[in-house]
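Student: okay, here's the prediction I keep looking at, along with the sequence it came from:
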Amino acid sequence: MQYIENKTFSELKIGDSAELTRTLKPQDIELFAVMSGDVNPAHVDAEYAQSDMFHKVIAHGMWGGALISAVLGTELPGPGTIYLNQNLSFRNAVGLGDTVTVRVTVAALEPAHRHVTFDCICLNQNGETVIEGQALAIAPLEKVRRPRTVLPEVHLHSRGERFEKLMQTTAPLPAVPTAVVHPCDALSLEGALEAGARGMIIPVLVGPRTKIETVAAGLGRDLSGVEIVDTPHSHASAEQAVALARTGKVQMLMKGKLHTDELLGPVVDKTTGLRTERRMSHVFALDVPSYPKMLMISDAAINIFPDLETKRDIVQNAINLARALGISRPKAALLSAVETVTSKIPSTLDAAALCKMADRGQITGGLLDGPFGFDNAVSKEAATTKGILSEVAGDPDILIVPDLESGNMIAKQLIYMAGADAAGIVLGARVPIILTSRADGVLSRLASAAMAQLYVHHNTKAAAP
């Protein structure tokens, strides 16, 4: 264990010195802005990032008082020091990637008040002086020795940032004709119209015309130029939307204000539905603040207790979606309660079988491993502690859950306790189905539409001669 120990006033001598070295990173600037509330564009906007004003302001705000204070409070004199004053001169700019060494040296001692004057200098990686001056502090009277505090790892996360980037990737792509099924509430209609305005879909609104127009009026949205297929109720809306997909008039479905089983009933009809040889499955895409990339979970909405063959399709559907989103070799972690194969836990046997199926080419396009407990699936540290050597452990793009119950609980816990944003689509039918909760906001609906649009265009490109 590391300790920090101070020097009391009586222990200090002229010429005593201490230093620390730090490198300026983009996240340092973001964290400083969050903590201080300073959102001056000259400090945080990218367009200013190479300007002299940016560098000098950052040098003043982050490296001047803050780093000198850190040396005084932790090194010399150390814990118990009271920082009174500083007089600093900024000689050169400090930029992103610069490494600054801060050194303080005892210049004067005033016993009556335990005042200590320090000469302060900050040098960059080239040995150039960027800051110099003096600081005044009260040295501690009593000796202190205590464990050095390990600072927490900080993750800065902008709400919806990954989803916005996902939507930006759709900008060059043509909009996809989409049947919006029973958009008879504000959220589902707003999401569909906004997706249309962003060029992701061409909405075909399938539902009672009067209700749709009433909702649009309440939102202040103009439906001019938007096709409406009038139907009497939600069941008819689902049936008509599926019929439009069968004839090729639309290439995607988007769920509105109706129950999931109302929508999927006509989809899975053996005669008039949209079934293929592939089992249908749902994929959650989650933007989890504490995870470094978008995380997919499947299946947490359709297949309750999937058998091995169904899990094969669940895995393949998720891999295909990840590849459509630009992940060239998606990593899929197969979850269970433990990381070893045991006959007492069937999901571990399924995980082992799925890995072998991938080896034999029955699952393609991704990298599978498992079984994993949730901890060693998402945490490299946890996997290392348990001696697990795997490219997937700690870095999965996809989590494949044992059953719907466990998957739904994991997804909802990440949403409601970890602050994750969620999107979701159903794959395995003739067309992708944008399937979100009726309570999901516009962002979730837009991100889901973006995923489906990318999936359609990826499949179209793959099928081209």
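Tutor: Noted; the coordinates are in hand. Given the structure is predicted, the values throughout are model-derived calculations rather than measurements.
Student: rest of the way, CA atoms for contacts and neighbours
Tutor: Fine.
Student: give me the neighbour count for Ile319.
Tutor: 27 (other CA atoms under 10 Å).
Student: second structure for comparison follows:
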Amino acid sequence: MSVLKSVDDLFEFARKCEKKTIALVGAEDVEAVKALVEAKKLGIADGLLIGNEEVVKRNLELIGAHDFKIIDSKDEYDASRKGVECVVRGDASILMKGLVKTSILLKEVLKDEWNLKVKELLSHVIVMDIPGFNRLLLLSDGGMVIKPNLEQKKMIIENAVEVAKKLGIEKPKVACLTAIETVNPNMPETLDSAILAMMNRRKQIKDCIVDGPLALDNAVSEKAAKVKGIESEVAGKADILITPDIHSGNMLGKSVVYFAGGKIGGVVVGAKVPIVLV
């Protein structure tokens, strides 16, 4: 497949694929329902709405939407369980977080009885369409792993690489971000980044090119990399940005929307089904 370079490319690709059914857990969330309505109009997905039936029906009337199956639930725990049951039965192939706590939904997903976990680590990947860039950028992890250790960072990279490949990026370029682009023993994040780059060279991390430490500017701007005298296959050309903790990842992802007018979509990967989480 050709490389998908924008949200429009993603929509066009989705239209050509088999239509999916999304189980929205916590369907009292009006904005999430609006997203499902739009996906249905585009012909890329149908939806199951799981939440307080009375509230969900009222919201559907307010936005003028119809033809959605509603599964009544009494609280967040009940909604999460019913959502997971939907994907286990095959009634839906994607979970989407609505008005429920992330921790409650993911705790249900990870229960042994469902056998949904396929990776040792679940991680969050944001796909970003940023004005001025000629490609999609991926960001991880701004939504799941609070302060990953070295082994967890390796798994975060591997999960993000799988997503990048789904977007047609054959050998993704991965930048391990820190505040600076040199190793500083007083900044442990720079040490991890350098180790991850060496692990990639030693084939301990495969199917991608990893470099680090890199600062944000010289990870995405060839001009900035040239000014700093950084020469690598990744500098200025990164496809995937790996942040040192959840705080930096979360803030960077949201800044794309609020400061740059970009578009983002987030998904938790590592389970048998994708979990939409923005």
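Tutor: Done, it's in. This one's a predicted model, so the numbers in the text were calculated from it and none came from an experiment.
Student: Asp313 of structure 1 -> structure 2?
Tutor: Counting by TM-score structural alignment, Asp313 of structure 1 lines up with Met155 in structure 2.
Student: brain fart, Ser188 of structure 1
Tutor: So, by TM-score structural alignment, Ser188 of structure 1 is matched to Ala32.
Student: and its match, what element?
Tutor: According to DSSP states H and E, Ala32 of structure 2 maps onto helix 30-42.
Student: list the helices and strands that helix packs on?
Tutor: Judged by 3 or more CA pairs under 8 Å, 6 or more residues apart in numbering; DSSP states H and E, helix 30-42 of structure 2 is in contact with strand 45-51, helix 53-63.
Student: ranking the ones you listed by burial, who's on top?
Tutor: strand 45-51 (a mean of 25; mean count of other CA atoms under 10 Å).
Student: list the helices and strands that one packs on?
Tutor: strand 20-25, helix 30-42, strand 69-72, helix 76-89.
Student: and the third one, which residues are buried?
Tutor: This points to strand 69-72 of structure 2. Within strand 69-72 of structure 2, the residues scored as buried using 16 or more other CA atoms under 10 Å are 70-72.
Student: likewise for stretch 245-265 of structure 2?
Tutor: Applying 16+ other CA under 10 Å to stretch 245-265 of structure 2 flags 245-246, 248-250, 252-254, 256, 262-264 as buried.
Student: export those residues to TSV and tack on distance to Gly83 of structure 2 and secondary structure?
Tutor: Formatted as TSV, those follow (distance: CA to CA, whole Å; DSSP: H, G, I helix; E, B strand; the rest coil):
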residue	distance to Gly83 of structure 2	secondary structure
Asp245	29	coil
Ile246	26	helix
Ser248	30	helix
Gly249	27	helix
Asn250	25	helix
Leu252	30	helix
Gly253	27	helix
Lys254	27	helix
Val256	30	helix
Gly262	30	coil
Lys263	26	strand
Ile264	24	strand
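Student: can you map out the helices along the stretch 251-400 of structure 1?
Tutor: Ranges of helices in the stretch 251-400 of structure 1, per DSSP state H, counting those that start in this stretch, are 260-267, 308-324, 346-359, 374-378, 380-385.
Student: the first one aligns to what range in structure 2?
Tutor: The alignment of helix 260-267 of structure 1 onto structure 2 (TM-score structural alignment) spans residues 102-109.
Student: stretch 374-384 of structure 1 too?
Tutor: Per TM-score structural alignment, the counterpart of stretch 374-384 of structure 1 in structure 2 is residues 216-226.
Student: so how far is the matching stretch off the chain centroid?
Tutor: Taking CA atoms, centre = their mean, to the nearest Å, one finds the center of stretch 216-226 of structure 2 at 23 Å from the center of the full chain.
Student: what of stretch 116-123 of structure 2?
Tutor: That offset, for stretch 116-123 of structure 2, works out to 14 Å (CA atoms, centre = their mean).
Student: just stretch 247-263 of structure 2 next, same as before
Tutor: Relative to the centre of its chain, stretch 247-263 of structure 2 is centred 13 Å away, using CA atoms, centre = their mean.
Student: repeat that for stretch 201-213 of structure 2.
Tutor: Distance, centroid of stretch 201-213 of structure 2 to centroid of chain: 21 Å (CA atoms, centre = their mean).
Student: ends of the match of stretch 374-384 of structure 1, what's the gap?
Tutor: 14 Å (CA to CA, to the nearest Å).
Student: can you put the helices and strands packed on strand 45-51 of structure 2 in CSV and add distance to Val210 of structure 2?
Tutor: Below are these laid out as CSV (distance: least, CA to CA, whole Å):
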stretch, distance to Val210 of structure 2
strand 20-25, 33
helix 30-42, 34
strand 69-72, 44
helix 76-89, 34
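Student: please enumerate the strands of the stretch 51-200 of structure 1.
Tutor: Along the stretch 51-200 of structure 1, counting by DSSP state E, counting those that start in this stretch, strands occupy 82-90, 99-110, 115-123, 129-138, 145-147, 176-181.
Student: nearest to Val341 of structure 1, of these?
Tutor: Minimum separation from Val341 of structure 1 across the strands of the stretch 51-200 of structure 1 (CA to CA) falls at strand 145-147, 41.5 Å.
Student: what sits against the spatially most central residue of structure 1?
Tutor: By CA atoms, centre = their mean, structure 1 has its centre lying nearest to Asp287, at 3.6 Å. Listed by CA atoms under 8 Å, 6 or more residues apart in numbering, the contact set of Asp287 of structure 1 reads 160, 162-163, 293-295, 420-422.
Student: and if you look at Glu76 of structure 2?
Tutor: 26, 51, 99-101, 104-105.
Student: re earlier: and of the helices of the stretch 251-400 of structure 1, who's closest to Thr169 of structure 1?
Tutor: Nearest to Thr169 of structure 1 among the helices of the stretch 251-400 of structure 1 is helix 308-324 (11.3 Å), distances taken as CA to CA.
Student: mean distance between the closest one and structure 2 after superposition?
Tutor: After superposition onto structure 2, helix 308-324 of structure 1 lies on average 0.9 Å away from the residues it aligns with, using mean CA distance after the TM-score superposition for structure 1.
Student: what's in contact with the longest helix anywhere in structure 1?
Tutor: Secondary structure of structure 1 per DSSP state H: the longest helix is helix 442-463. The contact list for helix 442-463 of structure 1 (CA under 8 Å, 6+ apart) reads 160, 163-164, 166-167, 170, 173, 175-176, 187-188, 190-192, 194-195, 200-201, 251-252, 254, 321, 324-325, 421-425, 431-436.
Student: tell me how many other residues crowd Trp114 of structure 2.
Tutor: 13.
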